[in-house]
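Participant: Fold the following for me, if possible:
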Amino acid sequence: MGMTRRAAVLAGLAATATATATASHAAPRAPRAVTTAGPVIGRRQDGLNVFKGVRYGAPTRRFQPPEAPTPWRDPAPAFDYGAASPQRGNEPNQSEDCLFLNVWTPGLDSGRRPVMVYIHGGAYSSGSGSDPLYDGTRLATRGDVVVVTLNHRLNALGYAYLARLTPGFEDSSNVGQLDLILALRWVRDNIAAFGGDPNRVMVFGQSGGGAKIATLMATPAAQGLFHRAATMSGQQVTASGPINATTRATTWLKALGLTPDRAHEAAALPVERLLEAQGVEDPILGYGGLYFGPVLDFRSLPRHPFYPDAAPQGLGIPMIIGNTREETLGFMGNDPKNVGLTWETLAARMSPGVMRIDVTPEAVIAAYRRMHPDWSPDQVLIAATTAGRSWRGAVIEAEERAKAGAPAWVYQLDFPGETASGRKGAFHTADIPLVFDNVNAAGSRTRGPSAQDVADQMSDAFIALARNGDPNHAGLPHWDRYELPTRQTLLFDIKPRMANDPRGDERAFFSAIPYIQPGT
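Facilitator: Sure, this is the predicted structure:
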């Protein structure tokens, strides 16, 4: 009887061991990485190791530079996106405790994969790294790269210039940029634990994300933290001047019911009030809400990013500079004010708030009617606002890098997406799902089999830049560096092609008009 009982016990133990081994094989252990602050546990999803909501900074102190997080001992779960910076609009999960990042990696081994760090757009006022279009699954899998997205402080919380109004807030105008630098330091110090190469870090970003990158390329504290860069419809030729930034801060304080000598009280007000007060008209622009962005404070930012030339600090960084052919279709394409435009009503539609440069609409209309006599008033509106206000900064950045002999590859997206109203064109944001290889993701308006063909071209080019410092790959014609006077540009479409100085007539017309970055 004793032997029978013993045999039964042994058989039970063997069965348990077999079941455990089978379960272990069916459900791999959750990925675990050790950061300088402590261990984190992610999830295994779609063949990748995914870590969401990894803390890279301590809870923020309002208007103060960020600090490293307090170390922890027990493994921290990294299963869900972290909070976004407080902002106007419907971005979910907002908190001033917002210094979090997300990582998608094929493996935690020492594969030394290229690292692609995406900085989100939304100007300097909105957005987060958790948009479905920024999901790094397909990009990481496609290129065997590590993809990182992140959150940082925005709007007045990241860029209100209070230094000239009250002591103790000397860095307030650029703390949003200092957050990004802290995140890039986290990447430098920790990405090897996630299978990435800290010596091959590429930053890329669209719209405001590209502008933030251009600013980082002139920020001494960011030097050496990234080695390639790509900007998509986002540029920062000039930063905000300190006097204009002070005027904006004073206007904002007045909307809060505070005089300049009480500026310090803004640090204790409810965040909802701070956001609401940003809706007052900008005193410099004379239209729209208050602009908050990086300031030439001669502390964090000692010079303009691309004025009077390209900041020397960034000249050794290989760079993609891109735009979309009909940028402003994304802002104006669904506006009822554009319905039924005629040559007689077009001038009134092209107000300073639309053109954002100091030129009469009549002169612009006359120039376009000479250059493109077959275009409609609506076509002129979209082309002129794109060339005059959106594309202009990208051209200046490319030209300044060419003058300095710095490597830059320039693209224009010609492949059309479809707006909510059904209008088609290569509008602002149309390249995001293409670069991320996410044409079928929620929110994508660049869809279909042909869109996937263009996504193959663009995502592989960005991956190639991250890996080799050169975006050329077998799926493209040879992509020449941008040089003067030829201005070689890759036109991304179903059949990509190189062109010299595309839209050169428009470029030449607007080059005669002085340009200062809108808002600065």
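
Participant: C-alpha only now, for contacts and for neighbours.
Facilitator: OK.

Participant: if you go through the stretch 1-150 of the chain in chain order, where are the strands?
Facilitator: 32-34, 39-41, 43-45, 48-55, 76-77, 100-105, 113-119, 146-150 (DSSP state E, counting those that start in this stretch).

Participant: Dump these to CSV, plus distance to N174 and mean neighbour count.
Facilitator: Below are these laid out as CSV (distance: least, CA to CA, whole Å; neighbours: other CA atoms under 10 Å):
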stretch, distance to N174, mean neighbour count
strand 32-34, 30, 18
strand 39-41, 29, 20
strand 43-45, 34, 16
strand 48-55, 20, 24
strand 76-77, 30, 16
strand 100-105, 18, 27
strand 113-119, 16, 28
strand 146-150, 17, 29
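
Participant: need the ones you listed in TSV with distance to R325, can you?
Facilitator: Compiled in TSV, these are given as follows (distance: least, CA to CA, whole Å):
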stretch	distance to R325
strand 32-34	42
strand 39-41	43
strand 43-45	36
strand 48-55	34
strand 76-77	43
strand 100-105	31
strand 113-119	22
strand 146-150	26
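
Participant: one more, for comparison:
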Amino acid sequence: MTAPITRRVLVSSAAVLAALPRPSPARPRSAATPQVGRYAGVVDNGVTAFKGIRYGRAARFERPVAEPFDGPAFPATTFGPICPQRAMGGEAQSEDCLFLNVWTPEADPRAGRAVMVYFHGGAYTTGSVTDPLTHGSALAAGGDVVVVTVNHRLNALGYAWLKPFGARYADSGNLGQLDLILALQWVRAHIRRFGGDPARVMVFGQSGGGAKIATLMAMPAAKGLFHAAATMSGQQVQASGPAHAWARTQAFMRALKLAPDEVETLRTMPVARLVERLDAADPVMGGGVYFGPVLDMTNLPRHPFWPDAAPQSLSIPMILGNTREETRAFLDPRGPKLKGLGWDNLAARILPEIKIDLDPVWVVEQYRAREPRWTPEEVFYAATTAGRSWPGQVIEADARAAAGAEATWVYQLDRRSPTDPLRGAAHTDDIPYVFGTQAAPGSYSGTDAGAIALGETMMRAFTGLARTGRPGLPEWTPYRLPGRATMVFDDAPRMVDDPRGWQRELWAKAPYVQPGS
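Facilitator: Presented below is the predicted three-dimensional model:
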């Protein structure tokens, strides 16, 4: 999991987006004026969209409660507000942010399509499913599935640990996760009316969204709410311990100039003031203060993948994936961290970017011995990816394989961006292929024939998992030890055993430190 990044707008033409080929769904489309219960939707690129449906309400720092499905007529035509945060300028933000969106080829209760529920990235601090890369119309049409995207509480509003202040805050530390569980309960109760099958619900998420899914796989209240999962560059090996979570809450309160016991002021202060101080320094890991799931022994009674995979997760078919050069997305090759990079300063530049405590001088020596033709920049991105963004996926996949979970598939995105020669295959670059949003603002995939073909392949893989519990690519071999079979997604997708195996072994010589733990 990594800090959120700012995506640059590459293609904004709706005409280009409309020109992308999309397979036709098996059933007829919805009516021009779609209606499900009290919700009036809109036609969005040939499918029906219901946007801004409220699934719950919540007072600050308290457990969410469900929103009744029936009620006054509601025009579900625009996105609801997103959780208050320091990023995402220009979008409506509100603490009242428990909204979801549905795209369906056919709002008919008899349709019974598989359902794909997406949780957004941005760690646990920022982000939203209003991002054009994650609009669901192309996936719903091209994959013939029902797509649901969910917003929920983030940062201190969703994850501050306040339980030491008393019973009123018993669920704090995991409120954002409880929001997601409430959304999945909404899906189970109501998605049939939108043409979905509540017995075939797949959750998928990128970066922080994947971490949220890994955490749900260890939460008893989430058991049975989804039947398959896919995480894209997002893992959660360990949650934050309560002592570290409490230190973070106290640091946050000091930044707000509150006394250690002023929880009532924290609960009632204007949300804008609370958001301003999310830049407080983290007393455990450094950098900005971290808020994420807490091992509270009730909502989250164990770590998701430590010391092993949570038993309730082992029966859930799962795809796990990462990109080959994750860190090119947030360690800008044109920025100051790469300026003047050479063999003499490479180790010092690598050190602050990794989450595994190995001597960076020794690390550089190993890379140079193994890959003598690589440049300092190539070693920098390979080492920071393998020592920061990739280990969690390896740990989770290995833990599932060691426990005998047969239904595990792993991928690595190798296709380099054709629109930015310095980007490589970076964090977030798999999103447009799965969603079919190659032409959306923020995509680095391009819209050439290779981008379209890989998108069709990855969409088929993900929708197959949603429909049948197996990726829709018969050639994709399950991940087992010691082979570690991996699907490499590139212009010519292929199966490879243990790609980057020597790097995996190198970084396994010391423990991985989960951000936030």
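
Participant: With both chains overlaid, what TM-score comes out?
Facilitator: Once superposed, chain against chain, the TM-score is 0.91 (TM-score structural alignment, normalised by the length of structure 2); 483 aligned residues with a CA RMSD of 1.4 Å.

Participant: coming back round to it: which of the strands of the stretch 1-150 of structure 1 sits closest to P305 of structure 1?
Facilitator: Proximity to P305 of structure 1 (CA to CA) singles out strand 113-119 among these, at 17.2 Å.

Participant: could you give me the residues in structure 2 that that closest one aligns onto?
Facilitator: Alignment note (TM-score structural alignment): strand 113-119 of structure 1 is matched to residues 113-119 of structure 2.

Participant: what's the closest of the strands of the stretch 1-150 of structure 1 to R389 of structure 1?
Facilitator: strand 113-119 (21.8 Å).

Participant: Report all helices and strands that the closest one contacts.
Facilitator: strand 146-150, strand 196-206, helix 208-216, helix 449-468 (3 or more CA pairs under 8 Å, 6 or more residues apart in numbering; DSSP states H and E).

Participant: and if we set it to 7 Å?
Facilitator: strand 146-150, strand 196-206, helix 449-468 (3 or more CA pairs under 7 Å, 6 or more residues apart in numbering; DSSP states H and E).

Participant: quick one: it to structure 2 mean distance?
Facilitator: Compared with structure 2 after fitting, strand 113-119 of structure 1 has a mean deviation of 0.3 Å; criterion: mean CA distance after the TM-score superposition for structure 1.

Participant: Next, the angle helix 208-216 makes with that strand.
Facilitator: Per axes from the mean of the first three to the mean of the last three CA atoms, to 10 degrees, the angle that strand 113-119 of structure 1 makes with helix 208-216 is 110 degrees.

Participant: What are the contacting residues of strand 113-119 of structure 1?
Facilitator: 144-150, 195-197, 200-205, 209, 466-467 (CA atoms under 7 Å, 6 or more residues apart in numbering).

Participant: So what does W502 of structure 2 match up with in structure 1?
Facilitator: Aligning on TM-score structural alignment places W502 of structure 2 opposite D505 in structure 1.

Participant: Would you enumerate the residues in contact with its match?
Facilitator: Contacts of D505 of structure 1 by CA under 7 Å, 6+ apart: none found.

Participant: where along the stretch 201-350 of structure 2 do the strands fall?
Facilitator: Under DSSP E, counting those that start in this stretch, the stretch 201-350 of structure 2 gives strands at 228-232, 318-323.

Participant: Export the ones you listed to JSON lines and append columns for mean neighbour count and distance to L256 of structure 2.
Facilitator: Output for the strands of the stretch 201-350 of structure 2, formatted as JSON lines (neighbours: other CA atoms under 10 Å; distance: least, CA to CA, whole Å):
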{"stretch": "strand 228-232", "mean neighbour count": "27", "distance to L256 of structure 2": "35"}
{"stretch": "strand 318-323", "mean neighbour count": "27", "distance to L256 of structure 2": "37"}
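
Participant: Quick one: closest of those to P293 of structure 2.
Facilitator: Closest approach to P293 of structure 2 among those is made by strand 228-232 (16.8 Å; CA to CA).

Participant: Tell me what angle the closest one forms with strand 113-119.
Facilitator: Using the same axes, to 10 degrees: strand 228-232 of structure 2 against strand 113-119 is 40 degrees.

Participant: what angle separates strand 228-232 of structure 2 from strand 196-206?
Facilitator: Using the same axes, to 10 degrees: strand 228-232 of structure 2 against strand 196-206 is 20 degrees.

Participant: List the superposition-based mean deviation of strand 228-232 of structure 2 with respect to structure 1.
Facilitator: Looks like 0.3 Å for strand 228-232 of structure 2 (mean CA distance after the TM-score superposition for structure 1).

Participant: residues in contact with that strand?
Facilitator: For strand 228-232 of structure 2, using CA under 7 Å, 6+ apart, the contacting residues are 201-207, 210, 316-322, 465-466, 469.

Participant: what's the answer for stretch 373-391 of structure 2, then?
Facilitator: Against stretch 373-391 of structure 2 from outside (CA under 7 Å, 6+ apart): 1, 322, 325-328, 341-343, 346, 350, 353-356, 367, 503, 507, 512.

Participant: Then stretch 309-316 of structure 1?
Facilitator: With CA under 7 Å, 6+ apart as the criterion, stretch 309-316 of structure 1 contacts 217-218, 305, 397, 400-401, 406.

Participant: before we move on, what about stretch 267-274 of structure 1?
Facilitator: Contacts of stretch 267-274 of structure 1 (CA under 7 Å, 6+ apart): R62.

Participant: Excluding chain neighbours, what is closest to the spatially most central residue of structure 1?
Facilitator: Centroid-nearest residue in structure 1: G209, 2.3 Å away (criterion: CA atoms, centre = their mean). Leaving out its chain neighbours, the residue that sits closest to G209 of structure 1 by CA to CA, 6 or more residues apart in numbering is G121, at 4.4 Å.
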